[in-house]
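Asker: Kindly return the folded structure for what I paste below:
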Amino acid sequence: MDLLDIARWQFGITTVYHFLMVPLTIGLSILVAGMQTAWYRTGDRRYLKMTKFWGKLMLINFAMGVVTGIVQEFQFGMSWSAYSRFVGDVFGAPLAMEGLVAFFVESTFLGLWIFGWDRLSKGVHLACAWAFSLATVASAYFILAANSWMQHPVGIVFTDGRPRLDSIWAVLTNNTVLAAFPHTVFGCFAVAGAFLVGISAWQIWKHHRDTVGKNPGLERRTEEQNEDRKVWHGSLRLGAWVGVIAFAGLAISGDLQAKLMFEQQPMKMASAEALCHTEQPAGFSIFAIGDVGQSNCEDVKSLTVPYLLSYLANGDLHSEVRGVQQLIGEYQAAYGSHYPDDPRLGPYAGKPVDYVPNLPVTYWGFRFMIGFGAVAAAGAVVVLWLTRKGRYPKWRWWTPLAVLSIATPYLGNSFGWIFTEMGRQPFVVAPNPNPSGVDGVFMYTATAVSSGVTPGEMLTSLIGLTSIYGVLAVVEIFLIVRYVRGGIAGVLPPEPPEGKKESDEALSFAY
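Answerer: Reported below is the predicted structural model:
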């Protein structure tokens, strides 16, 4: 592998790993704030137990997300210095805003929430929960604004070969981020919902095993045990409802985002469909048999839904959708057929530019994104049906399947981001054919990598970071499993003895 390949692998591995933490933190933080709101309004101890248990798991994931996220911005300087110089004047503002929100608002109010259980009034403590939860969402918005600028450059003037920020408002209201933000947030709720379903199902199974399983036919439980069972059943139902609503939001926002991408990055969307030749009307490919890696698609046979791709692209069943072969010529005419003959580009200097992204990755990544999301939604519907009116299925494979279902929205999110970023290649900053942006502002990925780093140094960095992330994965899984097994008792101490104030148990409540 050359320097560019190693740099891309490093950024891809660390970014996908980091994004495993992000959706759970965003989705779960809002749900935990909602649980605490229910406790504040009703005084029902079940909601307190839900808040404490799911809040503990959210905090573990949050801490790991911070540790792994810091590396992302350091990589801009380490591996992508040319890219950093090119986008620095634009990215400085949204990334600074994200840093202020993340390291001041989020961390401040999260700290108050962690240690303020018995020191702050219930109302103030609840306000802290909402403050850090909404700050987490705002932080994600600023990151997405920066990423969306790479997909669709706006709000700049192009001088001396570099973009200069002209309007931060244009960057923050980029139509690309306005479409990507709700889609991303709904994806976060899908992850959080599946997380609640899987762990709650396991807890119900464990609860049944510990109270009934040892004495078949005996259903005697203490009042506390009955309350705990209601906690898990309520969490299960909440997770399922969140999953269903999230998938509906994903479908609507995804349709809007796809129409925008057909307009802004037609090659990405043609590759997502393995649409090698222009069609009018165009059918949507459900799956393909054959080698989708060839840009002429001569050996590919697809099962398609007639007219659907035309509608998804333009809202018209009979519209034309341009294929890969036609778009290659358009891209070459607009942006050149060869890389600049610059020694800093190494083996890419003066070579032809391949404007077609990796077709198998974009085609199957798009389908895996949709497929895993649909499986997660179908599972949530099944859970709602089987657990209606206090019921709970007892067949053998129910619990293992519920636990495994946690992975489905994670995989859907991951494949979605892989498709989004890989489908933009060979650009790291995509050109903007839309009149709302500034045409001619683009950057090839091959020109973005750090020229002063050797492949050996980059490979050492790749191995080191991957190894560290592997260790962090073990730590996170260990902590999550430990506190899941501990259940409510592991995060909520027993009631204080009679005559002793609850405030005397301050350290017991500290997270």
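
Asker: okay, CA-based contacts and neighbour counts for the rest of this
Answerer: Fine.

Asker: hang on, I480 packs against I60?
Answerer: Yes - the criterion here is CA atoms under 8 Å, and I480 meets it with I60 at 7.2 Å.

Asker: Beyond the lengthiest helix in the chain, next helix or strand please.
Answerer: Determined from DSSP state H, the single longest helix within the chain is helix 223-264. With elements assigned by DSSP states H and E, the helix or strand that comes after helix 223-264 is helix 266-272.

Asker: contacting residues around that following helix?
Answerer: By CA atoms under 8 Å, 6 or more residues apart in numbering, the residues outside helix 266-272 that reach it are 258, 261-262, 276, 322-324, 327, 355-357, 359, 362-366, 423-424.

Asker: Might you specify the subset of these located within helices?
Answerer: Counting by DSSP H, those contribute 258, 261-262, 324, 327, 359, 362-366 to helices.

Asker: All the strands of the stretch 51-200 of the chain, residue numbers only.
Answerer: 156-159, 162-165 (DSSP state E, counting those that start in this stretch).

Asker: Packed most tightly, which of those strands would that be?
Answerer: Among the strands of the stretch 51-200 of the chain, strand 162-165 has the highest mean neighbour count (mean count of other CA atoms under 10 Å), at a mean of 19.

Asker: Now the second one, please; I'll put the structures next to each other:
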Amino acid sequence: MDAVMLSRLQFGATAMYHFIFVPLTLGLGVLVAIMETLHYKTKNEVYLKMTKFWGRLFLINFVLGIVTGITLEFQFGTNWAQYSIYVGDIFGAPLAIEATLAFFLESTFLGVWLFGWKRISPKMHLISIWLVAFSSNLSALWILIANAWMQDPVGFVLRNNRAEMTNFFAVVFSPYAWLKFTHTITAGFVVGSFFVMGISAYHLLKKQNVELFKKSFYIGATFGLIASILVFLIGDFHAAEVAHVQPTKLAAMESLWNTEKAAPIYLILVPDESKRTNMVEAFPIPSLLSLLAYHDPNATVRGLNSFPSNDIPPVTPVFLSFRIMVGLGTLFIILTVLAWWYARKDKLLEHRNFLRIMLYSLPLPYVATQVGWIVAEVGRQPWIVYGLLRTDDAVSKNLTVGDVLLTFGVFIVLYTALAVLDFALLIYYARKGPLETD
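Answerer: The predicted model follows:
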């Protein structure tokens, strides 16, 4: 294994560790803000206890998530120096804005919210948590704008063997960027809602703080139902954009080897990359791929065999990850519909088996977000910037296998310890329930 592949694995592993924390921050921050809003409007002390309980879990996740994010950016200088030299003029701008604007706004008002209980007015305290939720998602926006440019490079010229920005607004308002942003944050909202419903289900099964966790479950179910539907709808538009700008990724997502008009989607399909075909193709839905990709049932979809072999991404991981993501997304809609209905009708305690299902479903949105990133990043290969810069050409010069193995090992040990610590603290305080005094 060479330094390029090891650097890819290192960045991929650290990114996936980091993305354990990010979706919950995006979703739970908004949910905590909603809960405090309900307390501000109703003066109901249950909503206050709810805000403090879920807020504590949000803080644990937020703090540990920061640590895992810092080392990601360092790798652009250590492992991917050629990439930074080639596209740093463009890629660095949104990352700089994220660090100097969104992150500092988020951190500042999180401190105000954390230490401001009974020290500032209730209205200002409420505003501070909404600013935390807003800036968390604003931070995600700038990072995803940078990532979207790697998927669909726009607003630049090649000059002096570098990509230089010519149109900042083309980069910021790229359709790919905003579809990626909305798809990612709504996925984070799903993670947050299932987190709230899963922990609430645990306490309802034990009949602890029933009123508080019934209300929490209902808020999570309502939020999750809306988010699950939005993820699915935005995902459809996002797939159509992928078909337009990254046809190789689309073909890998569906393991489509031969160009077809009115291309179907097979319910059962087994890729065979070595023979550049599929071993099994069963139960086709006629014209569905053409319809979803181009909104035209008779559209022609290019297959992988129509592209040079060195431009084709790894098919099996992309195909499987996409199928898992879509399957879980469908499941989330079904579960949140049932969750909302039972909570709305105050029948949660009557359906203990459903509460167990929601408890054990808590990890599933995490799985969906992880495989979603596999589709996005592995599906872009062999390009680090699609159609512009190959991954093999982006790695740092004179980087040795030993260099990467050393840092890779350190990162894995450190990040695993942080992940274990995060889960241990979340489980401990989630099981403990709300304190009588905070």
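
Asker: How alike are these chains, TM-score-wise?
Answerer: After superposition, the two chains reach a TM-score of 0.97 (TM-score structural alignment, normalised by the length of the second structure), with 438 aligned residues with a CA RMSD of 1.5 Å.

Asker: rewinding a little: could you redo the strands of the stretch 51-200 of the first structure as a markdown table and give each row distance to D316 of the first structure?
Answerer: Compiled in a markdown table, the strands of the stretch 51-200 of the first structure are given as follows (distance: least, CA to CA, whole Å):
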| stretch | distance to D316 of the first structure |
| --- | --- |
| strand 156-159 | 33 |
| strand 162-165 | 36 |
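
Asker: Tell me which of the ones you listed lies nearest to W54 of the first structure.
Answerer: Among the strands of the stretch 51-200 of the first structure, strand 162-165 comes nearest to W54 of the first structure, with 41.3 Å by CA to CA.

Asker: which secondary structure elements does that closest one contact?
Answerer: helix 81-100, strand 156-159 (3 or more CA pairs under 8 Å, 6 or more residues apart in numbering; DSSP states H and E).

Asker: So which of the strands of the stretch 51-200 of the first structure is nearest L4 of the first structure?
Answerer: Using CA to CA, the strands of the stretch 51-200 of the first structure put strand 162-165 closest to L4 of the first structure, at 21.7 Å.

Asker: chain center to the closest one, what's the gap?
Answerer: 28 Å (CA atoms, centre = their mean, to the nearest Å).

Asker: sorry, back to before: generate a PyMOL selection restricted to the buried subset of the contacts of helix 266-272 of the first structure.
Answerer: Restricted to buried positions by 16 or more other CA atoms under 10 Å, the PyMOL selection for the contacts of helix 266-272 of the first structure reads:
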select buried, resi 258+261+262+276+322+323+324+327+355+356+357+359+362+363+364+365+366+423+424
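
Asker: between the strands of the stretch 51-200 of the first structure, which one is nearest to L250 of the first structure?
Answerer: strand 156-159 (30.5 Å).

Asker: quick check: the closest one aligns to which part of the second structure?
Answerer: Counting by TM-score structural alignment, strand 156-159 of the first structure falls onto residues 156-159 of the second structure.

Asker: Give me the contacts around the matching stretch.
Answerer: Against stretch 156-159 of the second structure from outside (CA under 8 Å, 6+ apart): 90, 163-167.

Asker: if you set the cut-off to 7 Å instead, what comes out?
Answerer: 163-167 (CA atoms under 7 Å, 6 or more residues apart in numbering).
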